[in-house]
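Chemist: everything below, folded, please.
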Amino acid sequence: MTRFTAAALQMRSGTEPEKNAATLSELVHEAAAKGAQYIQTPEMTGAVQKDRKALMAVLKGEDEDVIVRTASGLARECGVYLHIGSTAIAVGDGMVANRALLFAPDGTVTARYDKIHMFDVDLDNGESWRESAVYRPGENANLAGLPFANIGMGICYDVRFADLFRAYALAGADVLTAPAAFTRQTGEAHWHVLQRARAIENGAFMISAAQAGQHDDGRETFGHSIIIDPWGRILAEAGDAGEAVITAEIDTDDVAQARGKVPNLKNIRAFTLLESGNSQGAGEKATAKD
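Modeler: Down below sits the predicted model:
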């Protein structure tokens, strides 16, 4: 049996990384004071900025980034595992990595993950996003082994791709993560059901810190940072605006119990997809777009 206290930090990051780093410091200290050993921040901790030119003007490489420097110091000072849900890192050629970093209690980076799935969507009421125009998608998933749990790393839109989280669960993940900056429109429709579904179908804890409220760049994010147990029960949840620290006790024995009750990971079977009757032919399906 392994137990630990996890915290999710809800933020309302602005466009200035230095100010966001100061908020990060305050919230990490609050979480550590509550006994958290693993602390997670939202997607885009360092800056929420939809204007590409303005974003590029404040970005640095990982070695010079203020969030990376601050997080390393905080992990060391507080003796915690600090998971920066993501921050924008300049990677050259005018592109950016939407990068998660997990810091060990000695301040070193023990795991990195670049967001794989790009949020390229056209929503109702003219809301449109093209992450691929700015961000370079990641190519590798990362299962981070900590002394008390194996952590599967995802970011925001990744939560809609169940195969990523299934791969983590099959590899031994106890905790799955999707720190986010969900829009209010998509959050109201899908946030809770997606977070609970990933926990239930994989028999794992789900921890997702979130951005919340009205941001300096004009966007509005959904909030509701959340911690869910392997049976799909919500252990802790923040509100829909402003900063917050939520915590929950994690017992990794709950993972084995949930997977023992519903052993769907063991019951996976290979299958062949047949196309019968009046369905479209294989050639048509191959070129069809969702």
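
Chemist: from here on, contacts and neighbour counts on C-alpha atoms
Modeler: Noted.

Chemist: contact partners of the top helix by length along the chain?
Modeler: When the chain is parsed with DSSP state H, its longest helix is helix 184-202. In this structure, residues lying in contact with helix 184-202 by C-alpha atoms under 8 Å, 6 or more residues apart in numbering are 159-160, 162, 165-166, 169, 176, 182, 204-206, 220-222, 228-233, 259, 264-265.

Chemist: for stretch 146-158, same thing?
Modeler: 2-4, 43, 85-86, 100, 113, 115-119, 141-145, 164-165, 168-169, 172-182, 252.

Chemist: list buried residues within those residues.
Modeler: 43, 85-86, 100, 113, 115-119, 141, 143-144, 164-165, 168-169, 172-182, 252 (16 or more other C-alpha atoms under 10 Å).

Chemist: among these, which are located in strands?
Modeler: The members of the buried ones among the contacts of stretch 146-158 that map onto strands under DSSP state E are 85-86, 100, 113, 143-144, 175-177.

Chemist: now for those: which two are most distant?
Modeler: Farthest-apart pair in these is 86 and 175; separation 17.0 Å (C-alpha to C-alpha).

Chemist: let me see the contact set for the closest residue in space to residue 135 that isn't next to it in sequence.
Modeler: In space, residue 135 comes closest to residue 96 once its chain neighbours are excluded; the distance is 4.6 Å by C-alpha to C-alpha, 6 or more residues apart in numbering. Residues near residue 96 by C-alpha under 8 Å, 6+ apart: 88-90, 134-136.

Chemist: most neighbours among those, please name it.
Modeler: When those are compared by neighbour count (other C-alpha atoms under 10 Å), residue 88 ends up highest, at 30 neighbours.

Chemist: and it, what helix or strand is that in?
Modeler: Per DSSP states H and E, residue 88 falls inside strand 81-92.

Chemist: again, but for residue 72
Modeler: helix 66-78.

Chemist: please enumerate residues in contact with that helix?
Modeler: Contacts with helix 66-78, where a contact means C-alpha under 8 Å, 6+ apart, come from 17-18, 21, 25, 28-29, 32, 45-46, 62-63, 81-82, 84, 87, 103-109.

Chemist: mind running it again at 6 Å?
Modeler: 21, 46, 82, 105-107 (C-alpha atoms under 6 Å, 6 or more residues apart in numbering).

Chemist: helices - which of these land there?
Modeler: Counting by DSSP H, these contribute residue 21 to helices.

Chemist: quick check: the two most widely separated of the contacts of helix 66-78?
Modeler: 46 and 106 (21.4 Å).

Chemist: and the two? which has more neighbours close in?
Modeler: Each of residue 46 and residue 106 has its neighbours counted (other C-alpha under 10 Å); residue 46 has more, 28 against 17.

Chemist: correct me, but that one touches residue 17?
Modeler: Yes - look at residue 46 against residue 17 with C-alpha atoms under 6 Å: they come within range, at 4.9 Å.

Chemist: let's see this one next, to set against the first:
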Amino acid sequence: MSSITKTMSKFRMAVIQLQVGSVKADNLSRARRLIDEAAQQGSKVVVLPECFNSPYGTNFFAAYAENIPGESTQLLAQAAKHNNIYLVGGSIPEEDAGKLYNSCVVFGPDGHILLKHRKIHLFDIDIPGKICFQESETLCPGNTLSTFDTPFCKVGVGICYDMRFAELAQLYSRKGCQLLVYPGAFNMTTGPAHWELLQRARALDNQVYVATASPARDPSSSYVAWGHSSVVNPWGEVMVQAGSEEAVIYADIDLQYLAEVRQQIPITAQRRHDVYTVTSVP
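Modeler: Modelled structure (predicted):
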């Protein structure tokens, strides 16, 4: 029998696929309006996209970087408190002691910071003829796991490229997380190929809910985001998915359903009593 109480076994979350432009004040204003809208629809957890206050690109990070707390995070703190929600603040370029980071700040319903996650795995790829991008040219990596507790469940946080690393999701699962959130900005090469696949894999491997928040697609920008923000359930099914344009999507997270999936198909060491014998091969 699950220990989850009926009153806490379900909650609504919202994922905001924000249209991000070059004017920071406009990005912040639009984000605040959509956060308020999501809360008015009953959302208890709201997620913003990667780089929600700034165009995404190595040539933008320094110009848009802020200290934390700063202009963008103060707005998020006010929005979380005003709406009495848990707010996953996508990510912003953060400046700290002369270094730049890609950082996600999470706020509680009282407006206080619950955690700051600095992107661990920097986005350094080179696909000949398609895309070359090197976050490490300007950004420094984080090195910590980031989880926060809600009355509903524990939540693990990663940013974009972090989602490709199955070990991170496994560690979060072992720490008791039932929801993983990844603000991210996959592009027109990696998005169609891997965006949905990775979300479904992380959800299925760990029997957790996975939510991803992308910027909306802007074909005129130097980095064109794929969009398609999504929520995937522990069975590996896409519950809801945005298109390419600005949108707010909603999903009702059912932790009793998660418990049933884990009971029906036990896969973790705690729920199985398998003994693995490792033999060395000469």
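
Chemist: gap between the longest helix of the first structure and the chain center?
Modeler: 12 Å (C-alpha atoms, centre = their mean, to the nearest Å).

Chemist: kindly report the same for stretch 228-246 of the first structure.
Modeler: Using C-alpha atoms, centre = their mean, the distance between the centre of stretch 228-246 of the first structure and that of its chain works out at 14 Å.

Chemist: identify each buried residue in that stretch, please.
Modeler: Buried, per 16+ other C-alpha under 10 Å, within stretch 228-246 of the first structure: 228-232, 234-238, 240-246.

Chemist: what's the answer for stretch 122-141 of the first structure, then?
Modeler: 131, 134-137, 141.

Chemist: what's that stretch in contact with?
Modeler: Taking C-alpha under 6 Å, 6+ apart as the rule, stretch 122-141 of the first structure contacts 95-97, 114-116, 118-121.

Chemist: residue ranges for the helices of the second structure, please.
Modeler: Taking DSSP H as the criterion, the second structure contains helices spanning 24-40, 61-64, 71-83, 166-174, 190, 196-206, 255-264.

Chemist: now which residue in the first structure aligns to residue 14 of the second structure?
Modeler: Under the alignment (TM-score structural alignment), residue 14 of the second structure maps onto residue 7 of the first structure.

Chemist: wait, residue 215 of the second structure touches residue 18, no?
Modeler: Yes - under the criterion of C-alpha under 6 Å, residue 215 of the second structure makes contact with residue 18 at 5.0 Å.

Chemist: the more surrounded of the two?
Modeler: residue 215 (33 against 27).

Chemist: what's the matching residue for the more buried one over in the first structure?
Modeler: Residue 215 of the second structure maps onto residue 211 in the first structure, by TM-score structural alignment.

Chemist: tell me how far that match lies from residue 223 of the first structure.
Modeler: From residue 211 of the first structure over to residue 223 of the first structure the distance is 5 Å, taken as C-alpha to C-alpha, to the nearest Å.

Chemist: please apply the same query to residue 166 of the first structure.
Modeler: Going from residue 166 of the first structure to residue 223 of the first structure by C-alpha to C-alpha gives 25 Å.

Chemist: go on, residue 142 of the first structure?
Modeler: Taken as C-alpha to C-alpha, the span from residue 142 of the first structure to residue 223 of the first structure is 25 Å.

Chemist: equivalent analysis for residue 69 of the first structure, please.
Modeler: 26 Å.

Chemist: of these two, which one has the most company?
Modeler: More crowded of residue 69 of the first structure and residue 223, by other C-alpha under 10 Å: residue 223, with 31 against 14.

Chemist: nearest spatial neighbour of the more buried one, chain-adjacent residues omitted?
Modeler: With C-alpha to C-alpha, 6+ apart as the criterion, residue 223 of the first structure has its nearest non-adjacent residue at 3.8 Å, and that residue is residue 212.

Chemist: what sits against the one you found?
Modeler: 12, 221-223, 240-242 are the contacts of residue 212 of the first structure under C-alpha under 6 Å, 6+ apart.

Chemist: how about 8 Å then?
Modeler: Residue 212 of the first structure touches 10-12, 181, 220-224, 240-243, counting by C-alpha under 8 Å, 6+ apart.

Chemist: can you list the residues you listed in TSV and add distance to residue 50 of the first structure?
Modeler: Below are the contacts of residue 212 of the first structure laid out as TSV (distance: C-alpha to C-alpha, whole Å):
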residue	distance to residue 50 of the first structure
10	19
11	17
12	14
181	12
220	12
221	13
222	16
223	18
224	21
240	20
241	19
242	19
243	20
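
Chemist: nearest to residue 272 of the first structure, out of the contacts of residue 96 of the first structure: which one, please.
Modeler: Residue 272 of the first structure lies nearest to residue 136 out of the contacts of residue 96 of the first structure, by C-alpha to C-alpha, at 33.6 Å.

Chemist: and the closest one, what's its match in the second structure?
Modeler: Residue 136 of the first structure maps onto residue 140 in the second structure, by TM-score structural alignment.

Chemist: please tell me how far that match sits from residue 57 of the second structure.
Modeler: 14 Å.

Chemist: cool, and residue 201 of the second structure?
Modeler: For residue 201 of the second structure, the distance to residue 57 of the second structure - C-alpha to C-alpha - is 27 Å.

Chemist: compare the two (neighbour count), which wins?
Modeler: residue 201 (19 against 16).

Chemist: which residue in the first structure aligns with the more buried one?
Modeler: Under the alignment (TM-score structural alignment), residue 201 of the second structure maps onto residue 197 of the first structure.

Chemist: what's the answer for residue 66 of the second structure, then?
Modeler: Residue 66 of the second structure maps onto residue 60 in the first structure, by TM-score structural alignment.

Chemist: need the contact list for the spatially closest residue to that match that is not a sequence neighbour.
Modeler: Spatially, and ignoring its direct neighbours in sequence, residue 60 of the first structure is nearest to residue 90 (5.4 Å; C-alpha to C-alpha, 6+ apart). By C-alpha under 8 Å, 6+ apart, residue 90 of the first structure lies in contact with 56, 59-62, 96-97.

Chemist: swap in residue 142 of the first structure?
Modeler: Residues in contact with residue 142 of the first structure (C-alpha under 8 Å, 6+ apart) are 111-113, 152-153.

Chemist: and if we set it to 6 Å?
Modeler: residue 153 are the contacts of residue 142 of the first structure under C-alpha under 6 Å, 6+ apart.

Chemist: got the buried residues for the helix holding residue 72 of the first structure?
Modeler: Buried residues in helix 66-78 of the first structure (16+ other C-alpha under 10 Å): 66-68, 70-76, 78.

Chemist: how long is stretch 115-125 of the first structure from one end to the other?
Modeler: 26 Å.
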